[in-house]
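In: Need a 3D model of the sequence below.
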Amino acid sequence: MNDVVSVDPRTGQTVEVVAQETTTDEVAQLCAAALAAASGLDALGRVGRASLLRSLSAALEARREDIVAIADRETALGPTRLGGELTRTTYQLRLFADVLDEGSYLEAAIDHAGDTPMGPRPDLRRMLVPLGPVAVFGASNFPLAFSVPGGDTASALASGCPVMIKAHGSHPATSRLCFEILDEAGRKAGAPEGTLGLVHGLRAGADLVAQPAIRAVGFTGSVTGGRALLEIIEQRPERVPFFGELSSLNPVVVTPHAANERGTTIGRELIGSVTLGAGQFCTKPGLVLVPAGAAGDSVVDAMAAAVEETAPQVLLNAGIVESFERISARLAQAPEVETLARGAAVDGPGLAVAPLLLTTRAARMPPEVTEECFGPVTVVVRYAGENELFGAIGELPSSLTAAVLRGTGETELPLTISERLRSRAGRLVYDSYPTGVAVSWAQHHGGPWPSTNTQHTSVGTTAIRRFLRPMTWQGAPAELLPAELTDGYAGIPRRIDGALVLP
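Out: Just a heads-up that it's a prediction; the model follows:
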């Protein structure tokens, strides 16, 4: 077995051996335990699982200082960023508890037996039920929000699904600590043995997806990694849903009015968004459409100045550094692309890179600039007139987000831009920047391929829908029905004989 090591990205040095890679047999044993736990977790009901989620939130909060310290040592993301990420995670655990309390996520519906224009109808009662054990793959860039703790784990547990987590190799010590905290808190809260499991290693991740006990997979990572897991799913005798967040360019359009009105401010704010978390956000603006002319020049000049003032950025692991250097070099060498600015040169050990700002013209935009490059780089595309702007938008891949920066009170051009971007993004952002994804009832974090391969969101309350399936009871005696589908139940919103009935 191979060692699972924890590396400090600020120095590039190994700090400790965290674990041994999980063997195929160990994965099978953990999955068997998860399968055995499924009925017990479902039997806790909405009230029991809500209590479980609130207990998990409190347990993480009680170890805040320890969690943030080890996560910073493994990721170099900084205590402020990581403290905010932990706050987000504890909040969303409590939010999913609220989702369970409210109950509309079940989509409960009752159609009583009776005559219809098609003839007699039997008694039909429908609601959503858990899929079964779920595999969750931790993401490199969010060790506390898309990893052992995070939205996938919270939404799966809320749905009633045990969770098997593949720890990311960039932060194995953080994963181990968070798992131990959650596992202990879960047991104390009455969760069945096997509700949570943790595996390490690439082979273990592949074994996990191949396990018959696993009924769905949640993944945040590269298109290449996602495709590899999909190939494994295709080879299973029984295929299961794969919910992948994969790749995103996140274009930003600056209108001429916006550039004329506040060009310097926009330029500096854009680079702040591009370099947030060292450019390792899935919502990082990777391409910015800026008008040609003096107004656009003010945006670009401010962007260049901000990049040149930016210190080297520490990336999460050696693989991301290699990918950044390779892809950014390909972008810089593409036809019609020029380098506008570079950040301070890297001087010393560690996994750091210099921020980079590139530019090209919309009329001759090469396809290379529409490729996502994870890290602190973005491409400015200058457009001369609306035809060039719309032509460039037509060449963009779909993304998680697209943003429009408008002038004060401007609506006509932003509306046309929005109509063209709507089919290419899961979230349209106005007069702001796409980095940062609020956890809420109305949030959607997804988009058309290649940003995701699903219509569902991985952030927000409706993320729970990924791990549920519809089930109908026909002609069932009351004593065999879930409580939420019995006639006298009034605790959640339900649709009864076509009419929405609120508690």
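
In: Please count neighbours and contacts with C-alpha atoms only from this point.
Out: OK.

In: Would you mind naming the helix or strand containing residue 165?
Out: strand 163-166 (DSSP states H and E).

In: That should have said residue 388, apologies.
Out: Secondary structure (DSSP H and E) places residue 388 in helix 386-393.

In: And that helix, how far out from the chain middle?
Out: The chain centroid and the centroid of helix 386-393 are separated by 29 Å under C-alpha atoms, centre = their mean, to the nearest Å.

In: Next SSE downstream of the helix or strand residue 59 falls within?
Out: According to DSSP H and E, residue 59 maps onto helix 45-62. Tracing the chain past helix 45-62, the next element assigned as helix or strand by DSSP H and E is helix 64-75.

In: just to revisit the earlier point, on contacts alone, who are the packing partners of the helix holding residue 59?
Out: Other helices and strands packing on helix 45-62, by 3 or more C-alpha pairs under 8 Å, 6 or more residues apart in numbering; DSSP states H and E, are helix 79-102, helix 151-159, helix 172-188.

In: right, so of these, which gets closest to residue 275?
Out: helix 79-102 (12.9 Å; C-alpha to C-alpha).

In: Just name whatever secondary elements that closest one is in contact with.
Out: Checked by 3+ C-alpha pairs under 8 Å, 6+ apart, helix 79-102 has helix 45-62, helix 64-75, helix 151-159 packed alongside it.

In: What are the contacting residues of stretch 70-83?
Out: By C-alpha atoms under 8 Å, 6 or more residues apart in numbering, the list of residues contacting stretch 70-83 from outside reads 6-10, 64, 68-69, 143-144, 170-171, 173-174, 277, 314-316.

In: Report the buried residues of that stretch.
Out: 70, 71, 72, 73, 74, 75, 76, 77, 79, 82, 83 (16 or more other C-alpha atoms under 10 Å).

In: residues of the helix holding residue 59 that come out buried?
Out: Within helix 45-62, the residues that count as buried by 16+ other C-alpha under 10 Å are 45-46, 48-61.

In: thought residue 288 was touching residue 266?
Out: No. The criterion here is C-alpha atoms under 8 Å, and residue 288 misses it with residue 266 at 11.0 Å.

In: Now do the helix or strand hosting residue 471 against helix 151-159, angle only.
Out: In the assignment (DSSP H and E), residue 471 maps to strand 468-474. Counting by axes from the mean of the first three to the mean of the last three C-alpha atoms, to 10 degrees, strand 468-474 points 20 degrees away from the direction of helix 151-159.

In: what packs against strand 468-474?
Out: strand 124-130.

In: which strands and helices sit next to the strand it packs on?
Out: strand 109-111, strand 468-474.

In: Deepest-packed of those, please.
Out: Most buried of the helices and strands packed on strand 124-130 by mean neighbour count (mean count of other C-alpha atoms under 10 Å) is strand 109-111; its value is a mean of 20.

In: if you go through the stretch 351-500 of the chain in chain order, where are the strands?
Out: Using DSSP state E, counting those that start in this stretch, the strands found in the stretch 351-500 of the chain span residues 352-353, 356-361, 377-383, 399-405, 425-430, 468-474, 494-496, 499-501.

In: this one as well, want them side by side:
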Amino acid sequence: MVFTPKGKHLIAGEWLDGPSTFESAPAHGPAHSFAVGTVDLVNQACEAAEEAFWSYAYSTRAVRAQFLRAIADEIEERAEAITEIGSQETGLPQARLQGERGRTTGQLRLFADHIEKGDYLDLRFDAAMPDRQPAPRPEIRLIQRPIGPVAVFGASNFPLAFSTAGGDTAAALAAGCPVVVKGHSAHPGTGEIIAQAIEAAIKKSGMHPGVFSLIQGGNRQVGEALVQHPLIKAVGFTGSLAGGRALFNLCAARPEPIPFFGELGSVNPMLLLPEALKARAEALGQGWAGSLTLGAGQFCTNPGIAVTIDGPDADRFIGATVEALGKVGAQTMLTDGIAKAYRDGQARFAERNSVKPLLVTQPSGRAATPNLFETTGAQFLSDHALGEEVFGPLGLVVKVGSLDEMEEIARGFEGQLTTTLHMEDADLEAARRLMPILERKAGRVLVNGFPTGVEVVDAQVHGGPYPASTNFGATSVGTMSIRRFLRPVAYQNVPEALLPEISSA
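Out: Purely as a prediction, here's the structure:
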């Protein structure tokens, strides 16, 4: 069977046109025409999601698990078509898209297993005490319940794992919440073929068609209408700090404020301790260069800053990094807009008196080439812009004079998705000083590794203090992410026949 985009929106089981269209801008291959989203389509999708909630939220865990696995199966049925159009639209290598597809189907099946176990319900039970004095105690049970329809915004840099059927959608559906996706215009064809897979799973599983809708394209007004729609009860977002903060403010300003779970921006600093640098400066430089340029640096966990104590070992590390980066050729970026933003960020660094250029290239068009700069601890602390994310393969080495200054730099970091310590056993005392600071700064702390690559497992946290994310207690990766779309309900003296399903899947 051939799977191609229709160029339409999927709203409650129907493929609908819009009043206007836009053309995709692929890195290579043919462009396609897609209907532009509208506020009216948002209303239709949200109303259908609310209607679906009354059956879907009260379906059994076994039914929802089967539905999630059906989506994964249907995505795999379309594997070749997804890889082909995804590579055309984004410029990502086919191997990368194949791996990301496996991650997408894997997390759908992980959530199916997770809800079947039932641990996420966080069941709590306090038995009645009718003879307690001076007043009897009623029976109280606590159960986590789905919150309602959820809006999900597709991410530019992960057309599969963080988009149409990505982690936010999988977690919301697992929780029992219908989903309305605002597709990203960088990869509308990829998003639509994934939506076709979800539609097929809906039909096979007998679900209400309003359980999922996809709205393509559209201007800012469409996104604003979605987060402000009174039937939407939470929002999942991966994107820029400016765009995410604007949507966050809209969610907070609603007559009924709702949670906005946004992953916004991070420079993911690495701290290189003295004995680690002495033992393996060259290997660390080569490893950093590989992580920094992976996927043209278009990972939210891209390690953009390395903090090291000045000296010969730091120079060895820098030399190895420059040499490794110099061997990296131009890579295609996801969109023309992202490529321009990278060039602007590179120019911003190149023009600053507070940095020294170590490797300067001139990226052009939709291509990215690596750049590396150096600064001192004092200059870094005095120039806030040096700690801002540049989305792409740009790195900054911060040279400090002592461990005390490294600690001061660490205290000055904003919230991050990750922080990394490179250390040897002899660095243990220094690491102990830094760990309390790093765990306050990030959702994931690594030792002797590189943060690109996020394992989809129960223990994962992909989030952090602002501006890494808008909710420091949440994660967008791993099974704990289901908590974002649940709320606790206490049932007092409620007969078991009236309680939600809790005893079996």
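
In: For the aligned partner of residue 44 of structure 1 in structure 2, which residues are in contact?
Out: Counting by TM-score structural alignment, residue 44 of structure 1 corresponds to residue 59 in structure 2. Listed by C-alpha under 8 Å, 6+ apart, the contact partners of residue 59 of structure 2 are residue 176.

In: re the thing from before, relative to residue 244 of structure 1, which of the strands of the stretch 351-500 of structure 1 is closest?
Out: Nearest of those to residue 244 of structure 1, taken as C-alpha to C-alpha: strand 399-405 at 11.9 Å.

In: could you give the angle of the closest one to strand 425-430?
Out: 20 degrees.

In: which outside residues touch strand 399-405 of structure 1?
Out: 247-255, 258, 282-283, 414, 417-418, 421, 424-434, 445-452.

In: That strand aligns to what range in structure 2?
Out: Using TM-score structural alignment, strand 399-405 of structure 1 pairs with 416-422 in structure 2.

In: Spell out the residue ranges of the helices in the stretch 251-400 of structure 1.
Out: Secondary structure of the stretch 251-400 of structure 1 by DSSP state H, counting those that start in this stretch: the helices cover 256-274, 294-308, 318-332, 386-393.

In: Can you say which of the ones you listed is nearest to residue 17 of structure 1?
Out: Judged by C-alpha to C-alpha, the one of the helices of the stretch 251-400 of structure 1 that comes nearest to residue 17 of structure 1 is helix 318-332, at 17.4 Å.

In: buried residues in that closest one?
Out: Within helix 318-332 of structure 1, judged by 16+ other C-alpha under 10 Å, the buried ones are 318, 320, 321, 324, 325, 327, 328, 331, 332.

In: Kindly report the same for stretch 94-112 of structure 2.
Out: Quick answer for stretch 94-112 of structure 2 (16+ other C-alpha under 10 Å): 94, 97-98, 100-112.

In: right, so of the helices and strands packed on helix 79-102 of structure 1, which gets closest to residue 195 of structure 1?
Out: helix 151-159 (8.3 Å).

In: quick revisit: buried among the contacts of strand 399-405 of structure 1? Make that a ChimeraX selection.
Out: Per 16+ other C-alpha under 10 Å, the buried members of the contacts of strand 399-405 of structure 1 correspond to this ChimeraX selection:
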select :247,248,249,250,251,252,253,254,255,258,282,283,414,417,418,421,424,425,426,427,428,429,430,431,433,434,445,446,447,448,449,450,451,452
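
In: residue in structure 1 matching residue 305 of structure 2?
Out: For residue 305 of structure 2, the aligned position in structure 1 is residue 287, judged by TM-score structural alignment.

In: before we move on, what about residue 36 of structure 2?
Out: That one, residue 36 of structure 2, aligns with residue 21 by TM-score structural alignment.

In: what's the burial count for that match?
Out: 18 (other C-alpha atoms under 10 Å).

In: What about the counterpart of residue 358 of structure 1 in structure 2, how many residues nearby?
Out: Structural alignment (TM-score structural alignment) places residue 358 of structure 1 against residue 373 in structure 2. Residue 373 of structure 2 has 22 neighbours, counted by other C-alpha under 10 Å.

In: can you check residue 278 of structure 2 too?
Out: 16.

In: Show the end-to-end separation of stretch 482-496 of structure 1, please.
Out: 15 Å (C-alpha to C-alpha, to the nearest Å).

In: Over to stretch 16-30 of structure 2?
Out: Using C-alpha to C-alpha, the distance between the terminal residues of stretch 16-30 of structure 2 is 22 Å.

In: Provide the contact partners of that stretch at residue level.
Out: Identification of contacts with stretch 16-30 of structure 2 by C-alpha under 8 Å, 6+ apart yields 7-10, 31-38, 87-91, 185-188, 217, 332, 334-335.

In: switch to 10 Å and redo it
Out: 6-10, 31-38, 40-41, 84-92, 185-189, 215-218, 332-336, 366 (C-alpha atoms under 10 Å, 6 or more residues apart in numbering).

In: Please check those and keep the buried ones.
Out: Buried among the contacts of stretch 16-30 of structure 2 by 16+ other C-alpha under 10 Å: 6-10, 32-38, 41, 84-92, 185-189, 215-218, 332-336, 366.

In: Surely residue 233 of structure 1 and residue 217 touch.
Out: Yes. Taking C-alpha atoms under 10 Å as the definition, residue 233 of structure 1 is a contact partner of residue 217 at 9.4 Å.

In: List the contacts of the residue mapped onto residue 428 of structure 1 from structure 2.
Out: By TM-score structural alignment, residue 428 of structure 1 lines up with residue 445 in structure 2. Applying C-alpha under 10 Å, 6+ apart to residue 445 of structure 2 gives the contacts 268, 270, 416-421, 435, 438-439, 451, 461.

In: Could you find the counterpart of residue 78 of structure 1 in structure 2?
Out: By TM-score structural alignment, residue 78 of structure 1 lines up with residue 93.

In: ugh, wrong one, residue 186 of structure 1
Out: In structure 2, residue 186 of structure 1 lines up with residue 202, judged by TM-score structural alignment.

In: helices or strands up against the host helix or strand of residue 25 of structure 1?
Out: Assigned by DSSP H and E, residue 25 of structure 1 falls within helix 24-43. Under the contact definition 3 or more C-alpha pairs under 10 Å, 6 or more residues apart in numbering; DSSP states H and E, helix 24-43 of structure 1 sits against helix 45-62, strand 124-130, strand 134-137, helix 151-159, strand 163-166, strand 196-199, helix 202-210.

In: at 8 Å what do you get?
Out: Using 3+ C-alpha pairs under 8 Å, 6+ apart: helix 24-43 of structure 1 touches strand 163-166, strand 196-199, helix 202-210.

In: Dump the contacts of residue 445 of structure 2 to a markdown table, plus distance to residue 197 of structure 2.
Out: What follows is the contacts of residue 445 of structure 2, written out as a markdown table (distance: C-alpha to C-alpha, whole Å):
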| residue | distance to residue 197 of structure 2 |
| --- | --- |
| 268 | 35 |
| 270 | 40 |
| 416 | 34 |
| 417 | 31 |
| 418 | 33 |
| 419 | 37 |
| 420 | 38 |
| 421 | 42 |
| 435 | 44 |
| 438 | 41 |
| 439 | 40 |
| 451 | 31 |
| 461 | 28 |
